[in-house]
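Undergrad: Here is my input; please provide its structure:
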Amino acid sequence: MAETGGGTDEERWKARIGVAHVTVPRWARDAPDRCVYRSNATGTWELYEWDRASDARRRLTDRPHGTALGFLDPAGAWVWWFADTDGDERGVWMRRPFGGDHDEPAVPALGPAHQAGLALGTNGLAVIGTTMTGGTTTTGGTTTTGGTTMTGGTTTSGGTTIHVCRPGTAPRTLYTHPSDAHVGAMSADDTLVAIGHSEHGDSRHKAVRVLRLDGTVVADLWDGAGRGLGGIWDGPGKGLGGMAFSPVPGDNRLLIEHERHSRPEPMILDIATGEQREIALDLPGEVSAAWYQDGSALLIWHTHHARDELYRLDLNTAEAGGLIRLDTPKGVIRGAGTRPDGTVEFAWSSAAHPPVVRSTSGGTVLAPPGPTAPPSVPVTDAWVDGPGGRIHALISRPPGADGPLPCVFEVHGGPIGYDDDAFDPVVAAWVDHGFAVVQVNYRGSTGYGSRWRDAIEGRPGLTELEDIEAVREWAVTSGLAAPKRLVLSGRSWGGYLTLLGLGTRPDNWAVGISTMPVADYFAAYEDEMEALRAYDRSLFGGSPDEVPERYRASSPLTYADHVTAPVLVIAGENDPRCPIRQIDNYVNRLATLGKQHEVYRYDAGHGSLVADERIKQIGATIAFACAHLPG
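TA: Next up is the predicted model:
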């Protein structure tokens, strides 16, 4: 077994899950000493508040399945958090005074729903997005107050409603439409709201609309289909998103992420003049941005080849070389924010080093209680020629181990996620047990430009597997992987690709481990959240009724009779993204066919925020692989 730190293999991998971690704190705009952050110090991810002036910290939430979302209002008076039921992502916003002990429904008039964004203003003002799962279909048209009508496309009736909420008054509808939409940002003077919407029928490439609180449309931007305010671009597939108004009241410039040049990049929309200022930077890879607190500069977040860098861009000297690289180590940055004094706080890790929250002023910002997680091994990069271009893969191997090795292809979810040089307890656990791990940034992944990300449209699943197969062939021919001891494993979209790969390429894999997968795409579409239905329509080019042959070709259930490898399926009882019924359909089909399989069900949603549950799941995957791999 591999040595990657003190203790036995069993102690090390469990400690990486069980030790306490913290996220980058969020602070109140007008009271920056008041912060909230998330931590798993109790074994479950919960919300904590932190008063920097006194260094007082305390836990705010205590729920069996944990709490995923929490925010402070600009004054630091109220902490808001989303209360769903057993991980099903359907619930209501709760709030409590900072420093107080009493929780209350933030907007009692709004019933449980899937959340579609939250923007908090002063004096209790909130703009809240909600979605409801609907079943029937209608033909488009918008009911945006003060907006213009846009037609076309078949959409589901669940749709999105955005509410303006003030204490003591009934919520007022700002926007409602059958398509997928979300709240993006509210201006610092509480007069404007930016939303992302897909009224044009493509939720993967949203448009941006800016509204006054009375519903009047101030700006409309859509870069798809060759259209855009103030310019013309070369066709569809040009999404807009990542919205944030300047933090300075009265400065209503809106920061937007665009992809007019085939990759995500920032631009600034001046609401007063309509001017769009694209921020063109001589950096490879992809670029996003956030505001510095005085509005004079941008924090540039640069992602290239699975690693991140931070820069400060002075907006007054941008054209004259005002880009300054900040001192961050090589690795991945999971969250970052600018403080009023100009320093930047960020969460950093690498494959070998556990995460820590640091500041550009030096030192650790927020340390969790107890010991740190044991380290792991660094990753190496591999570039493999594939059918759609060069494929980037990350390789982790036990120290000193010679190939060919038992090898796990740990497939990322999304699909618009990507694997990177970040600390991953799952990968580290496999390495501890003597496995090499391969992570493939297949077509569909972010981080490699818009065309790479969108190459799976119309043929999802099958395209990604072509890239995984190319890297698998490289791993075998290079001597890294033992061809008869290959494990295909993944979570969410990675779990979907696992089942699809086991059915379409049964001779290539000795074991399959699929966690929270799409397994029967027709049933999944019927039961999943409305936002995901809209996403699927954009991905496939229509609904299952409109393009059934595409869904059938990309559904793992279609190929269940071809599966030969033993399969472990892990599923959440309350998962709204990969619902349990469609997983049961697949598992029951395996049972009818007499296929070797096991099922692990847990009482939560799309993943678990509880350390003990995660340890059980990782332990089950490793035990299953070790029990069924030859040799």
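
Undergrad: can we go C-alpha only for contacts and neighbour counts from here?
TA: Will do.

Undergrad: which SSE is the closest residue to residue 622 other than its chain neighbours in?
TA: Spatial nearest neighbour of residue 622, chain neighbours left out: residue 430 (7.1 Å); criterion: Cα to Cα, 6 or more residues apart in numbering. According to DSSP states H and E, residue 430 maps onto helix 425-432.

Undergrad: Now do that helix: which elements does it pack against?
TA: helix 9-18, strand 436-441 (3 or more Cα pairs under 8 Å, 6 or more residues apart in numbering; DSSP states H and E).

Undergrad: between it and helix 9-18, how big is the angle?
TA: 170 degrees (axes from the mean of the first three to the mean of the last three Cα atoms, to 10 degrees).

Undergrad: I'd say the residue nearest to residue 622 and residue 438 touch.
TA: No. Using Cα atoms under 8 Å, residue 430 makes no contact with residue 438, being 10.7 Å away.

Undergrad: more neighbours, the two?
TA: residue 438 (29 against 25; other Cα atoms under 10 Å).

Undergrad: wait, that one sits on residue 393?
TA: Yes. Counting by Cα under 8 Å, residue 438 touches residue 393, with 6.7 Å between them.

Undergrad: Quick one: the helices in the stretch 501-631 of the chain, in order.
TA: Remark: helices assigned in the stretch 501-631 of the chain by DSSP state H, counting those that start in this stretch are 521-527, 530-540, 548-553, 580-593, 611-628.

Undergrad: The structure of the following sequence is requested for comparison with the preceding one:
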Amino acid sequence: MIYRVNYRSEDLHIKGYLGLPPELPAALSHSMAAEADGLHDVTIMETLACSILNTGTNVSESSIDLVWEGRSSASLPKLPLVIYCRGGIGRVGAVKFKWVEEFAAQGYAVFAPTYRGNEGSQGRDEFGGSDMEDVMTALEWLSKLSWIDHRRIHLLGFSRGAINAAYAAAHSPLVSKIILWSGVSDLADTYEQRIDLRRMMKRVIGGTPARLPEAYRLRSPLYYAERIHCPVLIVHGTVDEQVSLQHSLRMITRLQEVGNAPTSHLYDGLGHHFPPPQHIAAIQRMFDWLKA
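TA: Predicted coordinates:
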């Protein structure tokens, strides 16, 4: 089951998607969602059926309230959590519902913030600037839910989302493990490599790396790797033309230099997006690592 969520980050309303394991009874999923709906500044906006197991149909917010009434939060199961940080900006790289469903099907709660300025959220996406707070805020309110296993709160950052995920891991003790999948590690390198993105980055960030070096370093996990103390998994295809493999290789080296021992899953001959069979295998291998 997937729930569309509205929450407050700083003074902005941010959208996100909360996915729960499809094998849970619908009434139990709605009860868990209702606890989130009861938190200050968090609202469940609508309920979507999970397509993997097709467990139900849309239900109204009022029906969630009825399910929750009279039930104790102590009776809810504890679930590990993955916060999935999307890539791209705007419509490019929007939250992949299939990913939310695939992760939830592993028995995990999943939350995917859209970031400010995207998919109906207020504000302006700064490609790793103030929008980093949207992940930090999500971490805080999700950790307050009685059914989240606080020992297993994980982050996954895909492509540009690696910037947001790595920043949160570096600044929050709540994070247990982090996956950086096809992730940007040095945004100045991205500026040099991706001529097609230069205009967007100059507009969003305010200038070039030469003019604003600190703004680009802020958005580069390579430069705060020493603050990431949890286990790290690096996933990357070796022929990725959108985010060069060198981003991950440099991040692996930097993490090793500061005493972290990252695990790497490098896929020979694969690009930024994996074909379905390899994608399914990579997801399973990733969750084997999370569950170890």
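
Undergrad: closest one to residue 415 of structure 1 among the helices of the stretch 501-631 of structure 1?
TA: Residue 415 of structure 1 lies closest, by Cα to Cα, to one member of the helices of the stretch 501-631 of structure 1: helix 530-540, at 10.3 Å.

Undergrad: Relative to structure 2, what is the average displacement of that closest one?
TA: Following the fit onto structure 2, the mean deviation recorded for helix 530-540 of structure 1 is 1.7 Å by mean Cα distance after the TM-score superposition for structure 1.

Undergrad: Structure 2: matching residues for that helix?
TA: Aligned using TM-score structural alignment, helix 530-540 of structure 1 spans residues 195-205 in structure 2.

Undergrad: Now that stretch: buried residues?
TA: 198, 201, 205 (16 or more other Cα atoms under 10 Å).

Undergrad: which residue numbers in structure 1 go with the longest strand seen in structure 2?
TA: The strand that spans the most residues within structure 2, counting by DSSP state E, is strand 148-158. Across structure 1, the stretch matching strand 148-158 of structure 2 (TM-score structural alignment) is residues 481-491.

Undergrad: what about that stretch, how far off from structure 2?
TA: Looks like 1.5 Å for stretch 481-491 of structure 1 (mean Cα distance after the TM-score superposition for structure 1).

Undergrad: Residue 186 of structure 1 against residue 119, yeah?
TA: Yes. Counting by Cα under 8 Å, residue 186 of structure 1 does reach residue 119; the two are 5.8 Å apart.

Undergrad: And the strands in the stretch 351-500 of structure 1?
TA: Secondary structure of the stretch 351-500 of structure 1 (DSSP state E, counting those that start in this stretch): strands located at 356-359, 364-366, 380-386, 389-396, 405-411, 436-441, 481-491.

Undergrad: Overlap of the contact sets of residue 186 and residue 119 of structure 1?
TA: Jointly contacting residue 186 of structure 1 and residue 119 under the rule Cα atoms under 8 Å, 6 or more residues apart in numbering are residue 127.

Undergrad: which of the two has more neighbours?
TA: The neighbour count for residue 186 of structure 1 versus residue 119, taken as other Cα under 10 Å, is higher for residue 186 (29 against 21).

Undergrad: Please determine how far the closest residue to the more buried one other than its chain neighbours is located from residue 276 of structure 1.
TA: Distance criterion Cα to Cα, 6+ apart; nearest residue to residue 186 of structure 1, sequence neighbours excluded, is residue 193 at 4.4 Å. Counting by Cα to Cα, to the nearest Å, the gap from residue 193 of structure 1 to residue 276 of structure 1 is 18 Å.

Undergrad: Same question for residue 532 of structure 1.
TA: 31 Å.

Undergrad: ditto for residue 538 of structure 1
TA: 27 Å.
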